[in-house]
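1. sequence-free structure coming up:
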């Protein structure tokens, strides 16, 4: 819901930073993988109750996530790079939740399972629609810089990062924060399922999908 606004606010500093990186030998995929390593490290620090370090690495992960796409557009974007980026994002999000389950399994494990289920709901409806949108050559109207058709919702990347930051700042409130966010994710998933179905239903298909 906030991604379009956030992308507008961050566009200029991200573009400037990417231009500086473009002068080096770094590739967009290297930035993606470095950010992914930061993200997995953040999850590991959550699991051992080191929230300040986890928060720092989480923010580094998000900075890299913005820079890799901007750098790719300067040096030449590829489908493989877009694929790597989205896979790393989804693994990172789930890893952070697992970190909170590990640090306090008695209180956090059950709601962490529900939260990951809600992530699966948003992620599956998001990616399945992207595949079929590409097949039917649907235009990326709202997010022209994305490497695939980007179906929005209540909980997008910006909201997810705000949620994870809050969890690192207020780990004792992980349960209620996760419950609220999971509810919003389920709402997003069902909205995407419904709107995606209505969008694709009128389109002719050469193959059946079961």
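-> Nice, I can see it. Keep in mind that this is a model prediction, so the values were computed, not measured. Numbers count the residues shown, from 1 in each chain.
2. switch to C-alpha atoms for all contacts and neighbour counts from now on
-> Noted.
3. and the longest helix that the chain contains, which residues are buried?
-> Assignment by DSSP state H gives helix 105-135 as the longest helix of the chain. For helix 105-135, a neighbour-count test (16 or more other Cα atoms under 10 Å) marks 108-109, 111-112, 114-123, 125-127, 129-130, 133 as buried.
4. packing partners for it?
-> Packed against helix 105-135 by the contact rule (3 or more Cα pairs under 8 Å, 6 or more residues apart in numbering; DSSP states H and E) you find helix 79-103, helix 174-200.
5. take the ones you listed and write them to JSON lines, including distance to residue 16 and mean neighbour count.
-> Output for the helices and strands packed on helix 105-135, formatted as JSON lines (distance: least, Cα to Cα, whole Å; neighbours: other Cα atoms under 10 Å):
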{"stretch": "helix 79-103", "distance to residue 16": "20", "mean neighbour count": "19"}
{"stretch": "helix 174-200", "distance to residue 16": "33", "mean neighbour count": "18"}
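6. comparison target, given below:
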């Protein structure tokens, strides 16, 4: 929900950094993979309850995630790079939640399972719509710079980053925060399924009507 406002604010800084990286021969996929590895190091730190250090790595991962796209756009974004980026993002998101579950299984495990379940809803509806949107050439005016189509929702990248920050700053409240965000994710998934279905259905009916006439 907040991505449409936060993205324009951070793009200038990302572009300047991406220009520097390009001049030094750094490739987008190198940034993607490095950012993913940085993010994954946060998992054992979370499990060991080193929340401040983990937060630094989580933020580092998110910065790298923005940089790889900015760097790719200086040339020409590739489908392979977009696939790699989004796949590693979903693994990273679930990995962070797993880290908190391992830190305090008795207290956090159930809430972590519910949150990952809700992530499956937002992720599946996102990716399934991306496939069909590409097939039917459905426009997405809010996120033209993305490699994959986005269908808006209440829980997007910005909200998830804020959630992870709160997790690290307030680890004792992980169950409450996780369950609250899971509810938002489930509502987001429901909205995406409803709006995505109707968008694709209308596109199919429009093509059928054109073929008949």
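-> That came in fine, so what should we check first? Everything quoted here is computed from the prediction, not taken from an experiment.
7. just give the TM-score of the two.
-> Remark: TM-score between the superposed chains equals 0.96 [TM-score structural alignment, normalised by the length of structure 1]; 206 aligned residues with a Cα RMSD of 1.1 Å.
8. would you turn the helices and strands packed on helix 105-135 of structure 1 into TSV with distance to residue 49 of structure 1?
-> Below are these laid out as TSV (distance: least, Cα to Cα, whole Å):
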stretch	distance to residue 49 of structure 1
helix 79-103	6
helix 174-200	13
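9. what sits against the nearest residue to residue 103 of structure 1 once chain neighbours are set aside?
-> Leaving aside its sequence neighbours, residue 103 of structure 1 sits nearest to residue 47 (Cα to Cα, 6 or more residues apart in numbering; 4.5 Å). Residues counted as contacts of residue 47 of structure 1 (Cα atoms under 8 Å, 6 or more residues apart in numbering) are 98, 99, 100, 101, 102, 103.
10. what about residue 47 of structure 1, distance to residue 102 of structure 1?
-> For residue 47 of structure 1, the distance to residue 102 of structure 1 equals 5 Å [Cα to Cα, to the nearest Å].
11. one step back: between the longest helix of structure 1 and helix 174-200, how big is the angle?
-> 20 degrees (axes from the mean of the first three to the mean of the last three Cα atoms, to 10 degrees).
12. helix 105-135 of structure 1 vs structure 2, average offset?
-> With mean Cα distance after the TM-score superposition for structure 1, helix 105-135 of structure 1 departs from structure 2 by a mean of 0.4 Å once superposed.
13. how about stretch 85-94 of structure 1?
-> Mean for stretch 85-94 of structure 1 is 0.3 Å (mean Cα distance after the TM-score superposition for structure 1).
14. tell me the one among the contacts of residue 47 of structure 1 nearest to residue 62 of structure 1.
-> Comparing the contacts of residue 47 of structure 1 against residue 62 of structure 1 with Cα to Cα places residue 99 closest, at 17.4 Å.
15. ok, for the closest one, nearest residue in space, not its chain neighbours?
-> Leaving aside its sequence neighbours, residue 99 of structure 1 sits nearest to residue 47 (Cα to Cα, 6+ apart; 4.3 Å).
16. tell me the centre residue of structure 2?
-> residue 157 (4.8 Å; Cα atoms, centre = their mean).
17. isn't that one up against residue 3?
-> Yes - with contacts counted by Cα atoms under 8 Å, residue 157 of structure 2 reaches residue 3, the gap being 6.6 Å.
18. returning to that earlier point: roughly how far does the residue nearest to the centre of structure 2 sit from residue 205 of structure 2?
-> According to Cα to Cα, residue 157 of structure 2 stands 32 Å off from residue 205 of structure 2.
19. give me every residue that touches the residue lying closest to residue 98 of structure 2 once chain neighbours are set aside.
-> Spatial nearest neighbour of residue 98 of structure 2, chain neighbours left out: residue 112 (6.8 Å); criterion: Cα to Cα, 6+ apart. Residues in contact with residue 112 of structure 2 (Cα under 8 Å, 6+ apart) are 97, 98, 100, 101, 175, 178.
20. report the two of the residues you listed separated the most.
-> Farthest pair in the contacts of residue 112 of structure 2, by Cα to Cα: 98 and 175, 12.6 Å.
21. rewinding a little: which stretch of structure 2 lines up against the longest helix of structure 1?
-> The aligned range for helix 105-135 of structure 1 in structure 2 is 105-135, by TM-score structural alignment.
22. ok now that stretch, how far from the chain's centre?
-> Centre-to-centre, stretch 105-135 of structure 2 and its host chain are 10 Å apart (Cα atoms, centre = their mean, to the nearest Å).
23. how many other residues sit next to residue 59 of structure 1?
-> Neighbour count of residue 59 of structure 1, defined by other Cα atoms under 10 Å: 17.
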